[in-house]
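Asks: Model the following, please.
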Amino acid sequence: MKTIQYLTLALLMLLTVSLQAQDKNDIIITNDGKVIQGQVLKVQEENVVFTYPGEAIENTMSKSNISKIVFKNGREQTFSQGAKAAQPPAEAVGAARGTENAAGEKPTFKVEQNMMAVLPLMFVNQETGELSEQNSKNAQHMIHEFYEKHSTNIRPLALQDTRTTNSRLREAGVNYNNLDEYSIEDLQRALGVEYIVFGEVTYTTGQSNISSTYGNVDQKKKSDNKSDTKVSGSTYSTERTKFDYKVVVEIYKNKDKIYSKSREPFGDTDDSWQSAFEYLLKRTPIYQK
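Replies: Predicted structure coming up:
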């Protein structure tokens, strides 16, 4: 009887340890002190593949940017670049959570050369002055995806993922409403990047009428070989909202503005601003055809 009790107790202990292990995450510590929690799927020759908690999307990070991985089973893997880490792990955890230092300052990061961040865009209705947070993020992701798709055209530049960008901006107290209140130097220190891509979309709306006529055409021949044409039918009119956009793209390297252009798209649909962005992005000095 006692033997059965001991076996039952041992099984319960093993089950408890197993469940605790499942609740833990792997921890990736980057060279700039950032702490990323998630599940490490693969440690490849040049990259580490991982997922964020609760997500299935696989993310890839170069091993040259990683100082250490602490796996949930307690095993640690240190990379040769670890000596470059700007902060010890304890400080890195605090910075990743947005904590302030003793002087009350927001966390800043060492600027990484050839790293580029795409900021949320100012998306403004000129008639009301209203800013759209959703459109701001949509435009940010659109530009980021464009550069990801054309990564070979912007080498040797690398992209900071938008999750990291927006997280660090939030820690610094920056959002789509107050972007223009911060200097480029402050934004670079808050993000740890050398290049910043910033944009603005302003627009007005109006109404456009589209008319269509439906009916029959009758022709009757006269004695003088001429035709008498009669049109009978109905005319229908529909109304739609048209958008008049102006798009601006600016790129900064360190504190210097290296590109600033604007464009008005040819179309007037609600998504016509996207084609204007693509036109401008392909003509920036960082884009090599």
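
Asks: For the rest of this, base every contact and every neighbour count on C-alpha atoms.
Replies: Noted.

Asks: all strands in the chain, in order from the N-terminus.
Replies: In the chain, the strands defined using DSSP state E lie at 26-30, 35-43, 47-51, 59-62, 66-70, 76-78, 112-118, 122-125, 158-159, 193-221, 227-253, 256-263.

Asks: Excluding residues flanking it in the chain, which one is nearest Ile154?
Replies: Among residues not flanking Ile154 along the chain, Tyr287 sits closest, at 5.1 Å (C-alpha to C-alpha, 6 or more residues apart in numbering).

Asks: since we're on that neighbour, how many residues are nearby?
Replies: Neighbour count of Tyr287, defined by other C-alpha atoms under 10 Å: 16.

Asks: Any idea how far the longest helix belonging to the chain is from the middle of the chain?
Replies: Longest helix in the chain, counting residues (DSSP state H): helix 2-23. When C-alpha coordinates are averaged (C-alpha atoms, centre = their mean, to the nearest Å), helix 2-23 and its chain have centres 44 Å apart.

Asks: swap in stretch 217-233?
Replies: For stretch 217-233, the distance to the chain centre is 63 Å (C-alpha atoms, centre = their mean).

Asks: what do you get for stretch 109-127?
Replies: 10 Å.

Asks: And it, what's buried?
Replies: For stretch 109-127, a neighbour-count test (16 or more other C-alpha atoms under 10 Å) marks 109-112, 115-125 as buried.

Asks: cool, and stretch 94-103?
Replies: By 16+ other C-alpha under 10 Å, the buried positions in stretch 94-103 come out as Gly94, Ala95, Ala96, Gly98, Thr99.

Asks: I'd like to know which of the residues you listed is nearest to Thr238.
Replies: Gly98 (51.9 Å; C-alpha to C-alpha).

Asks: List the residues that contact that closest one.
Replies: Lys106, Pro107, Arg168, Glu171, Ala172 (C-alpha atoms under 8 Å, 6 or more residues apart in numbering).

Asks: May I ask which two of those residues are separated the most?
Replies: Longest distance between any two of these is 9.7 Å, between Lys106 and Arg168; criterion C-alpha to C-alpha.

Asks: Neighbour count: these two, which is higher?
Replies: Arg168 (25 against 15).

Asks: my guess is that one contacts Ala190, does it?
Replies: Yes - contact criterion C-alpha atoms under 8 Å: Arg168 and Ala190 qualify, at 6.3 Å.

Asks: Just confirm Thr162 contacts Lys137, I think it does.
Replies: No - taking contacts as C-alpha under 8 Å, Thr162 lies outside contact range of Lys137: 9.4 Å.

Asks: Next, format the strands of the chain as JSON lines and append distance to Ser18.
Replies: Converted to JSON lines, the strands of the chain look like this (distance: least, C-alpha to C-alpha, whole Å):
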{"stretch": "strand 26-30", "distance to Ser18": "15"}
{"stretch": "strand 35-43", "distance to Ser18": "16"}
{"stretch": "strand 47-51", "distance to Ser18": "21"}
{"stretch": "strand 59-62", "distance to Ser18": "26"}
{"stretch": "strand 66-70", "distance to Ser18": "18"}
{"stretch": "strand 76-78", "distance to Ser18": "19"}
{"stretch": "strand 112-118", "distance to Ser18": "40"}
{"stretch": "strand 122-125", "distance to Ser18": "48"}
{"stretch": "strand 158-159", "distance to Ser18": "38"}
{"stretch": "strand 193-221", "distance to Ser18": "40"}
{"stretch": "strand 227-253", "distance to Ser18": "49"}
{"stretch": "strand 256-263", "distance to Ser18": "54"}
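
Asks: Alongside the first, I'd like the structure of this one:
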Amino acid sequence: MKKIKPLLVILLLMITSISFGQITKERKPDRIIKKDYVIIEAFVKKITEKNIEYSMPNEDLINTLDTSHIGRIEFANGKTQTFTEAKENNDVSNTSGSKHDPSNIEITPNTIAILPVPFVNTETLVTSEELSKFAQNDVYDELIKKSSNIAPLTVQDPRTTNSLLRKAGIDYKNIDETSIEDIQNILGVDNIVAAKVSYTVTENQSSYGSTTIKSGQKDKATVSDYSNTNKNMKYEYHIYFDMYKKGNKIYTKNRSPFFTTKDSWKDSLTYLLKRSPIYIKK
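Replies: Predicted structure coming up:
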């Protein structure tokens, strides 16, 4: 019996070790968000006044990062720690849900950016990256064509917009989860166009045909039938359109196109854009 007890102890230790390893493996990493909006997903080990220590998932190597480069840390347990620079030295403060420090971000006056336009199928909840960028470029082209109507605003190129958003870990799928103030700081603009399109697609079928009877030889008649079926796709869109200036919503409208063709969403977006506060009729 005395020999069995040590074996049980070893077995229990092995089970505990395996369970602890599984818990550690399943733990979500923290999010270190740098001031240039680069996001590092890692496990924070230690925080001091001058730097933090962290390790990447599945690695034991300890990395060090200067706190002057960090905007905030979003811990896996839901807490947030924001890092702000004081005039004389670095000051670390703990807050929950605080916003980015815009002191080192240059906002160019009289600039406007068009965000990617999410297209969401309301039945399948599937989004389309191609349609999102296509609609974004369509709004951009409309503003460029009517640049004299939106003076003195300058429109940011969508390539620049999307590149800056990508560096911050934002795309058409999660753009609704980011505050407009943060997006404004990321893009360096003071005006933003944010639109969204929900849609459904249905198929309508219509059939038509005819029957012809012809007399043939020896008083025999021949019958010929002709029929055809047309398939028509019906697109029902609903467009949501918002405009922001310096973080404040200055215009919000929504509209459904009268027609149900594939490209009918374009007319509604243009309609809402021309009735926004930035557009001056000439």
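
Asks: So which bit of the first structure is stretch 112-123 of the second structure matched to?
Replies: Mapped onto the first structure using TM-score structural alignment, stretch 112-123 of the second structure covers residues 116-127.

Asks: Can you get me the start-to-end distance on stretch 118-135 of the first structure?
Replies: Taking C-alpha to C-alpha, to the nearest Å, stretch 118-135 of the first structure runs 14 Å from one end to the other.

Asks: neighbouring contacts of that stretch?
Replies: Applying C-alpha under 8 Å, 6+ apart, the contact partners of stretch 118-135 of the first structure are 136-137, 139-140, 143-144, 160, 162, 165-166, 175-177, 179, 196-204.

Asks: mind redoing it with 7 Å?
Replies: Outside stretch 118-135 of the first structure, the residues that touch it by C-alpha atoms under 7 Å, 6 or more residues apart in numbering are 136-137, 139-140, 144, 176, 196-204.

Asks: And the helices in the second structure, which stretches?
Replies: Using DSSP H, the helices of the second structure run over 4-26, 129-145, 158-167, 180-187, 264-274.

Asks: Quick check: which of the ones you listed has the most neighbours on average?
Replies: Stretch with highest mean neighbour count among the helices of the second structure: helix 180-187 (a mean of 20; mean count of other C-alpha atoms under 10 Å).

Asks: Residue range in the first structure corresponding to that helix, please.
Replies: Counting by TM-score structural alignment, helix 180-187 of the second structure sits on residues 184-191 of the first structure.

Asks: how much does that stretch stray from the second structure?
Replies: In this overlay with the second structure, the average offset of stretch 184-191 of the first structure from its partner residues is 0.6 Å by mean C-alpha distance after the TM-score superposition for the first structure.

Asks: roughly how far out does that stretch sit from the chain middle?
Replies: The answer for stretch 184-191 of the first structure is 17 Å, by C-alpha atoms, centre = their mean.

Asks: what do you get for stretch 257-271 of the first structure?
Replies: With C-alpha atoms, centre = their mean, you get 19 Å for stretch 257-271 of the first structure.

Asks: do stretch 234-248 of the second structure as well
Replies: Relative to the chain's own centre, stretch 234-248 of the second structure is displaced by 14 Å; criterion: C-alpha atoms, centre = their mean.

Asks: buried sites along it?
Replies: Neighbour counts using 16+ other C-alpha under 10 Å place 235-247 of stretch 234-248 of the second structure among the buried residues.

Asks: which one among these gets closest to Leu273 of the second structure?
Replies: Scanning these for proximity to Leu273 of the second structure, where the rule is C-alpha to C-alpha, the winner is Phe241, at 8.2 Å.

Asks: Quick check: the closest one touching Ile192?
Replies: No - taking contacts as C-alpha atoms under 7 Å, Phe241 of the second structure lies outside contact range of Ile192: 10.9 Å.

Asks: what do we get in the second structure for Asn153 of the first structure?
Replies: Aligned partner of Asn153 of the first structure by TM-score structural alignment: Asn149.

Asks: Grab the nearest non-local neighbour of that match.
Replies: Ile280 (4.9 Å).

Asks: can you check Tyr251 of the second structure too?
Replies: Per C-alpha to C-alpha, 6+ apart, closest to Tyr251 of the second structure is Met243, 5.1 Å.

Asks: To which residue of the first structure is that neighbour aligned?
Replies: Checking TM-score structural alignment: Met243 of the second structure goes with Ile251.

Asks: got it, and Leu7 of the second structure?
Replies: In the first structure, no residue is matched to Leu7 of the second structure (TM-score structural alignment).

Asks: Could you check how far Leu7 of the second structure is from Ser19 of the second structure?
Replies: 18 Å.

Asks: ok, so what distance separates His150 of the first structure from Ile286 of the first structure?
Replies: For His150 of the first structure, the distance to Ile286 of the first structure - C-alpha to C-alpha - is 11 Å.

Asks: Tell me who's in contact with Lys167 of the second structure.
Replies: By C-alpha under 7 Å, 6+ apart, the contact list for Lys167 of the second structure reads Tyr37, Val38.

Asks: now do 6 Å
Replies: Lys167 of the second structure makes contact with Val38, according to C-alpha atoms under 6 Å, 6 or more residues apart in numbering.

Asks: Which of the helices of the second structure sits closest to Asn94 of the second structure?
Replies: Asn94 of the second structure lies closest, by C-alpha to C-alpha, to one member of those: helix 180-187, at 18.9 Å.

Asks: any idea of the angle the closest one forms with strand 248-255?
Replies: Computed by axes from the mean of the first three to the mean of the last three C-alpha atoms, to 10 degrees, the angle separating helix 180-187 of the second structure from strand 248-255 equals 100 degrees.

Asks: How about Thr64 of the second structure, nearest residue that isn't a chain neighbour?
Replies: Per C-alpha to C-alpha, 6+ apart, closest to Thr64 of the second structure is Glu53, 4.6 Å.
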